[in-house]
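Colleague: Just need the structure, nothing else, for what follows:
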Amino acid sequence: MTGPPLTDLSERAREIFRRVVEGYLASGQPVGSKSLAGEGALNLSPASIRSVLADLERQGLLAAPHTSAGRLPTESGLRLFVDGMMQVSEPTASERAMIERQMSGGGPIEEALEKTSAVLSDLSGAAGMVMVPAREARVAQMSLMPLGPGRVLAVLVGEDGGIENRVLALPGGVTSSALEQAANYITARLAGRTLNEAAQAINNEIASGKSALDTASRDLVSRGLAVWSEDAAQRPILIVRGQAKLLDEEALGDLDRVRQLLDDLENKQSVAELLDRARDAQSARIFIGSENRLFALSGSSVIAAPYRDGQGKVVGVLGVIGPTRLNYARLVPMIDFTARSLGKIIG
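Modeller: Take a look at the predicted model:
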């Protein structure tokens, strides 16, 4: 249901609506006419406030839970609030320092992404998410180490310090000298190239008969390269941290919703597709409840922002997911700042 434009609300209705939304986002609880009247700033009786609340409910901006006489914002109401009334609060100096400190330290890009998702979770009290940049790392070295009869450990080291391991099944009779020859051959041709670039060059060289490898070593080279390309599509493209923070005291009273949300988060491909919708945004985007199909049943909100490399190219998206009562005013600028900080790290 789409609510009325903000200009259709009287000044009194806008003020009461704003206080209800802000009260709900702060406490997670419905806000009643008595508490609004008790604040004193409205100079209205509880009866007058109840009349305005009823009008706002009829317009689809507020709802009254069965268990409470108070009101809380609907998804349409939250959208109206974040688009037209929300006043953001920039991260404090200590929050900015904490973000930069926790994300620093060097190391592989995967480590920076892990730290970023963790700091987002810590600061938001929700789950932090970072979509891994779609890029091919350049390779520094490959090693092949025997594990026992018929098995060898292939270790791929990237220029960024990342390490990946795979176990290969070997035909019988492969010697240690063949392993060493194959590893040296691959490393000599991998260095400074992406895996696809190196694989193409090596396969062309072998096909043309220019390589000095024996049959056993050629087989090892082919197996060593193929094991990475075979599972490339299945590699994780999303890092999620802080799911346990979604199980707060209020959530325990609505376990079905939380269970649905945790199930949705397991579908990383769909979550990544949702985050990808924020790639073209200039700053953080907010997806509230049923506005995103994936989290419609759990009634959750997502705040996401793209992060860019040193050339300004978007390489990924980060954000948080939690209940619709997220502190949007605080989190939107914080997520934007985190995106800029991550961009500086990945260069």
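Colleague: contacts and neighbour counts: CA atoms only from here.
Modeller: Noted.
Colleague: quick one: terminal-to-terminal distance for stretch 260-274?
Modeller: 17 Å (Cα to Cα, to the nearest Å).
Colleague: what about the strands in the protein?
Modeller: Here the chain has its strands, by DSSP state E, at 62-63, 72-73, 127-131, 139-148, 151-158, 163-169, 238-241, 285-288, 300-308, 314-323.
Colleague: tilt between the last one and strand 300-308?
Modeller: If you take axes from the mean of the first three to the mean of the last three Cα atoms, to 10 degrees, strand 314-323 sits at 160 degrees to strand 300-308.
Colleague: returning to that earlier point: TSV for the strands of the chain, including mean neighbour count and distance to E95?
Modeller: Shown next, in TSV, are the strands of the chain (neighbours: other Cα atoms under 10 Å; distance: least, Cα to Cα, whole Å):
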stretch	mean neighbour count	distance to E95
strand 62-63	23	33
strand 72-73	28	29
strand 127-131	28	16
strand 139-148	18	36
strand 151-158	20	33
strand 163-169	14	32
strand 238-241	22	19
strand 285-288	22	21
strand 300-308	27	18
strand 314-323	25	16
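Colleague: for comparison, sequence B:
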Amino acid sequence: MTPPFPELSDRARDIFRLVVQSYLDSGTPVGSKTLAGLPGLNLSPASIRGVMQDLEEAGLLAAPHTSAGRMPTETGLRLFVDGMMHAVAPSEQERAAIHAGASARGPVEEAIAATTAALSGLSACAGLVLVPKREPRLRQFSFVGLGGDRALAVLVGEDGSVENRVIDLPPGLAPGALEAAANFLSAHTVGQTLSDVRRRIAGEIAAERAALDDATRALVERGIAVMSEDGDRRPVLIVRGQANLIDPRAAADLERVRGLLDELEGKEEIARLLDSAREGAAARIFIGSENKLFALSGSSVIAQPVRALDGQVVGVVGVIGPTRLNYARVVPMVDFTAATLARLLA
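Modeller: Predicted coordinates:
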């Protein structure tokens, strides 16, 4: 819930905006002399200090040290983001980079990862994409003998993805059983998902409609089982660009970054955070302690639902970075990436 903000005079609003913008650009507190030197303000450093003191008392600015300038608090950043920020649309080059990622050849997961990496590089944040579990439609299911009592089960998807698992062969396997099992599976896999294949073949075997001997039937069941056993554990969260969270200019931030990287390892919690943004009509912005997950690391998350043409949410895309990230530039960039991924995931 957005907290109530104090009413600001035009002068206070102008100074506050300049403090925030200067801080987001430099990452360092801003002093009254710096602001007095900016064009268009026409105020003395003393006058500016008085206004900044008022803004500090209102909880919008803070001074990290007695002699330092001011920087926005999380409350101040929320005021800026919600009521003062002027969004900057992605440039043609930035849009092209995101499109290039989404156009990557190969399985759709690789294109999603490339798009996430592009967003990370452009935003100088870590890129996050939460996508639903996807089962590609299958093109081929085969077995390759490895000698002895083992074989390689190979699954090829229509999207070009390839998965393989080593399986133990059932005893009593007749010559030609690998080929027979592969032919049987291929006949039942084309155009189907693995879940569809599992249900269909199990039904046929149970009804004894499959013309297979016991050993070959066991091989078919074993091949389907080993390919399905980790389906529920397939990752649905893609994270790229964690190195962007390390700012070489801010050595004092190393402890914050170390904590943040530890938090990124807890993918389940991050997935839950991103999932909370699914119902939003636009980007949802979590600033610092507004979200318990990143309260200690002083980080912000921008998350945007990815909607198909029919309005259905098919994923969530976002970035995570320091609270001083360039919201005006990054929020529209996340929005553009969401629209690009919507076409990819449709």
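Colleague: tm score of chain vs chain?
Modeller: Once superposed, the chains reach a TM-score of 0.94 (TM-score structural alignment, normalised by the length of the second structure), with 346 aligned residues with a Cα RMSD of 2.0 Å.
Colleague: Isn't G288 of the second structure up against E74?
Modeller: Yes: counting by Cα atoms under 8 Å, E74 is a contact partner of G288 of the second structure at 6.6 Å.
Colleague: what do the two both touch?
Modeller: T323 (Cα atoms under 8 Å, 6 or more residues apart in numbering).
Colleague: returning to what we had before: output the strands of the first structure in JSON lines; the columns should cover distance to M334 of the first structure.
Modeller: Listed next are the strands of the first structure as JSON lines, based on distance: least, Cα to Cα, whole Å:
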{"stretch": "strand 62-63", "distance to M334 of the first structure": "27"}
{"stretch": "strand 72-73", "distance to M334 of the first structure": "23"}
{"stretch": "strand 127-131", "distance to M334 of the first structure": "12"}
{"stretch": "strand 139-148", "distance to M334 of the first structure": "34"}
{"stretch": "strand 151-158", "distance to M334 of the first structure": "32"}
{"stretch": "strand 163-169", "distance to M334 of the first structure": "31"}
{"stretch": "strand 238-241", "distance to M334 of the first structure": "17"}
{"stretch": "strand 285-288", "distance to M334 of the first structure": "12"}
{"stretch": "strand 300-308", "distance to M334 of the first structure": "10"}
{"stretch": "strand 314-323", "distance to M334 of the first structure": "10"}
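Colleague: closest to N204 of the first structure out of those strands?
Modeller: strand 139-148 (18.6 Å; Cα to Cα).
Colleague: could you say what helices and strands that closest one packs with?
Modeller: Counting contacts by 3 or more Cα pairs under 8 Å, 6 or more residues apart in numbering; DSSP states H and E, strand 139-148 of the first structure packs against strand 151-158, helix 176-190.
Colleague: Go through those and name the closest to Q311 of the first structure.
Modeller: Evaluated over those, closeness to Q311 of the first structure peaks at strand 151-158, with 21.8 Å, by Cα to Cα.
Colleague: And the contacts of that closest one?
Modeller: Contacts with strand 151-158 of the first structure, where a contact means Cα under 8 Å, 6+ apart, come from 137-147, 163-170, 224.
Colleague: Could you pull out the helices in the second structure for me?
Modeller: For the second structure, the helices defined by DSSP state H occupy 10-26, 32-36, 45-57, 74-83, 92-102, 108-123, 177-189, 194-206, 214-228, 254-265, 267-275, 327-345.
Colleague: Out of these, the one nearest R240 of the second structure is which?
Modeller: With Cα to Cα as the criterion, R240 of the second structure lies closest to helix 108-123 of those, at 5.3 Å.
Colleague: orientation of the closest one relative to helix 92-102 in degrees?
Modeller: Going by the same axes, to 10 degrees, helix 108-123 of the second structure makes 160 degrees with helix 92-102.
Colleague: mean distance, helix 108-123 of the second structure to its aligned residues in the first structure?
Modeller: Taken over the aligned residues, the distance from helix 108-123 of the second structure to the first structure averages 0.8 Å (mean Cα distance after the TM-score superposition for the first structure).
Colleague: the inter-axis angle of that helix versus strand 126-130?
Modeller: Put simply, helix 108-123 of the second structure runs at 150 degrees to strand 126-130, going by the same axes, to 10 degrees.
Colleague: now for helix 108-123 of the second structure, which elements pack on it?
Modeller: Identification of packing neighbours for helix 108-123 of the second structure by 3+ Cα pairs under 8 Å, 6+ apart yields helix 92-102, strand 126-130, strand 237-240, strand 313-322, helix 327-345.
Colleague: Return the angle between stretch directions for it and helix 327-345.
Modeller: Using the same axes, to 10 degrees: helix 108-123 of the second structure against helix 327-345 is 170 degrees.
Colleague: Provide a list of residues in contact with A64 of the first structure.
Modeller: Contacts of A64 of the first structure (Cα under 8 Å, 6+ apart): P30, E57, G70, R71, L72.
Colleague: Which members of those residues define the maximum pairwise distance?
Modeller: Maximum pairwise distance among those (Cα to Cα): 12.9 Å, between P30 and E57.
Colleague: before we move on, back to that, give me whichever of the helices of the second structure is most buried.
Modeller: helix 108-123 (a mean of 22; mean count of other Cα atoms under 10 Å).
Colleague: What is the equivalent residue in the first structure for V108 of the second structure?
Modeller: Correspondence of V108 of the second structure to the first structure, assessed by TM-score structural alignment: I109.
Colleague: What is the aligned counterpart of L297 of the first structure in the second structure?
Modeller: Under the alignment (TM-score structural alignment), L297 of the first structure pairs with L296 in the second structure.
Colleague: mind listing what its match touches?
Modeller: R256, G259, G288, S289.
Colleague: any idea how far P64 of the second structure is from the nearest residue to the first one once chain neighbours are set aside?
Modeller: Across the structure, with Cα to Cα, 6 or more residues apart in numbering as the measure, the residue nearest R256 of the second structure apart from its sequence neighbours is S297 (4.7 Å). Counting by Cα to Cα, the gap from S297 of the second structure to P64 of the second structure is 17 Å.
Colleague: need the contact list for E208 of the second structure.
Modeller: Contacts of E208 of the second structure by Cα under 8 Å, 6+ apart: none found.
Colleague: swap in L122 of the second structure?
Modeller: E94.
Colleague: could you measure it against G147 of the second structure, distance?
Modeller: The gap separating L122 of the second structure from G147 of the second structure is 49 Å, by Cα to Cα.
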